[in-house]
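K.L.:
Have a look; sequence and predicted model below, questions after that.
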Amino acid sequence: MVVNQDITELKQVEEALRQSQHFIQQIADTTPNLLYIYDQIKECNIYANRRTEEFFCLRQAQIQAKGKQFILDVLHPEDLPIFATMKEHYATAKDGEVIESEIRFKNAQGEWRWLHLWEVVFSRNAEGLAEQILGTAIDITERKQLEAELAASEERFRTSIENMLDCFSIYSAIRDEAGQIVDFSFEYVNAAACQNNNLTKEEQLEQGLCELLPAYREAGLFDDYCQVVERGQPLVKESFIYEDNSHGKPFRRAFDIRAVKLGDGLAIAWRDITKRKQAEEALLEERNFISAIL
C-alpha cells in the first residue's frame, strides 16, 4: 500500500522559517552595534555578528574555538572585577531585565576601547538558571575620553578658584510661579568667599542669598544681579560700599565686584578693598589737613 502525503504546508513553513532567519541575520549584520551571545556554562561566546567580528578581527568560529580564553585575551585586566560582577548579576537577573555595564576590550588594532554593554538572559537551563546571555554593545571610547578631559579641566578650574585670593561664587536663580526671580541659591563658593562672608560653605549652600544676607536687597545688589540674569549684561561695580551685620555686629566694607550671566544664574567675583579705601581716605584727609594749614 502506498500513502501519498501532501507536504506543501510543511514546505511553506520551512520557507517562512528560512526567510525569518535570513531577515534576523540581515538585521544582526547591518546593525552598527556589536551583538553576541555568551554561554555561561561553556564560558565562551557562541555567537558574534559581523560588527563584533570586525571589532576583534576574528570570525565567529575563531571566537568560539578560543573558548573562555577569548575573554581573558581581550578583557582589560583591571576590569576583571567588573566582569565577575556581571556574572553575579546574571545569576539573579529576571527575564527581560537589562544589565548595563561599561568595560574595556582590546580591539583588532591592539587598542583598549570602552564598550557600553546591554545584556539580558537569553535562555535558561532546566533548573531555571541563566545559561545564555544576549548582549549588544557600542564603542564609547570617545565619550570616556571627553569625560576624562572634562573632569581634569574641572579639577584644574576648582584648584585655581579654591586657591585664588579673590572671592568667587556661582548662584542659580530661584523663581516664583510667575517666573520672577525671588532669590538666588548658592551653587558654589570658594574658600576666600567663605572667609569674607564669615560663613562656612555648608551654611551658604543651605540657604538663599537674600535669606542669608538680606542687606543685598537694601543695597541694590539683588536687583543688579537680577538684571545680569535677565538681560545678560555683565555687571561691574567699583568701590561699592556695603553695610550689613555679622553675628550681631555692624560692619561697613568696600568691594570691587564683577558678575556675568551663567545659565539661569550668574558667576560673581569680588575683592574686598576696604583697607585700600581706608588708606586712600586717610591719605586724602592728611592732604586736606596740610592744605588747610599752609
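P.N.:
Nice, thanks for sending it over.

K.L.:
make it CA atoms for all contacts and neighbour counts henceforth
P.N.:
OK.

K.L.:
Walking through this protein, point out its strands one by one.
P.N.:
Ranges of strands within the chain are 34-39, 44-48, 99-106, 112-124, 130-139, 167-175, 181-189, 235-246, 249-261, 265-272, based on DSSP state E.

K.L.:
Pasting the second one now:
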Amino acid sequence: MTEIKVAVSHPATAVENLGSLAVSKSEDSFRLVLEASPDGFIILRNVRDATGEIIDFCIEYANPVAARGVNRTAAELLGQHLLQLFPTFRTNGVFERYVTVAQTGRSETFETFYDSQGKRI
C-alpha cells in the first residue's frame, strides 16, 4: 500500500500573501524537498461553481512517489480533476473530507483504500 499525503489549498493560507522573492526561493526549495521525498504528496486547488460551492479539485502538483502510487506519471496527473480520476471519492467520503479541509483550513488525517488498475493503494 502506498501512503500519499494531500494538501488542499485554503484562501487564508494562500502563497499569494508572501513576498514574490520569498515565494520564488521557498517554492524552489519546497519543490526539491517534495521531489526527493520518500512519501507521496499531492497539492490540490479547489474548483468552484458559479455559486461558490466546491465541486471538484484540480491537481496542481504530484511528486513522483504519489504518481507511481496511482499508476500514473506526475505529468499525467497535473491539471486533472480529482473526481474524473477517482470518481468513487464522491461516494466514499474522501471528497467531502477534502471540502471540509478547504473550507475550514484545519487538517484531517484519515486512511482510505482505492483500487487503481488492480493495485490497491
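P.N.:
Happy to help now that I have it. Predicted model, so just to flag it, every value in this text is computed and none were measured.

K.L.:
Any idea what the TM-score is?
P.N.:
With the length set by TM-score structural alignment, normalised by the length of structure 2, the two chains reach a TM-score of 0.74; 102 aligned residues with a C-alpha RMSD of 1.8 Å.

K.L.:
circling back: mind putting the strands of structure 1 into a markdown table with distance to residue 280 of structure 1?
P.N.:
A markdown table is the format used below for the strands of structure 1 (distance: least, C-alpha to C-alpha, whole Å):
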| stretch | distance to residue 280 of structure 1 |
| --- | --- |
| strand 34-39 | 71 |
| strand 44-48 | 78 |
| strand 99-106 | 61 |
| strand 112-124 | 61 |
| strand 130-139 | 63 |
| strand 167-175 | 22 |
| strand 181-189 | 30 |
| strand 235-246 | 12 |
| strand 249-261 | 12 |
| strand 265-272 | 14 |
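
K.L.:
For residue 208 of structure 1, which of those is the nearest?
P.N.:
Smallest distance to residue 208 of structure 1 across the strands of structure 1 (C-alpha to C-alpha): 4.7 Å, for strand 181-189.

K.L.:
Residue range in structure 2 corresponding to the closest one, please.
P.N.:
Per the alignment by TM-score structural alignment, strand 181-189 of structure 1 matches residues 54-62 in structure 2.

K.L.:
Of all the residues in the matching stretch, which ones are buried?
P.N.:
54, 56-62 (16 or more other C-alpha atoms under 10 Å).

K.L.:
Name the nearest of those relative to residue 121 of structure 2.
P.N.:
Among these, and counting by C-alpha to C-alpha, the member closest to residue 121 of structure 2 is residue 62, at 15.5 Å.

K.L.:
which residues touch the closest one?
P.N.:
40-43, 74, 77-78 (C-alpha atoms under 8 Å, 6 or more residues apart in numbering).

K.L.:
Please pull up the equivalent of residue 88 of structure 2 in structure 1.
P.N.:
Aligned partner of residue 88 of structure 2 by TM-score structural alignment: residue 215.

K.L.:
Help me confirm that that match comes into contact with residue 246.
P.N.:
No - distance between residue 215 of structure 1 and residue 246: 10.9 Å, which falls outside the contact criterion (C-alpha atoms under 8 Å).
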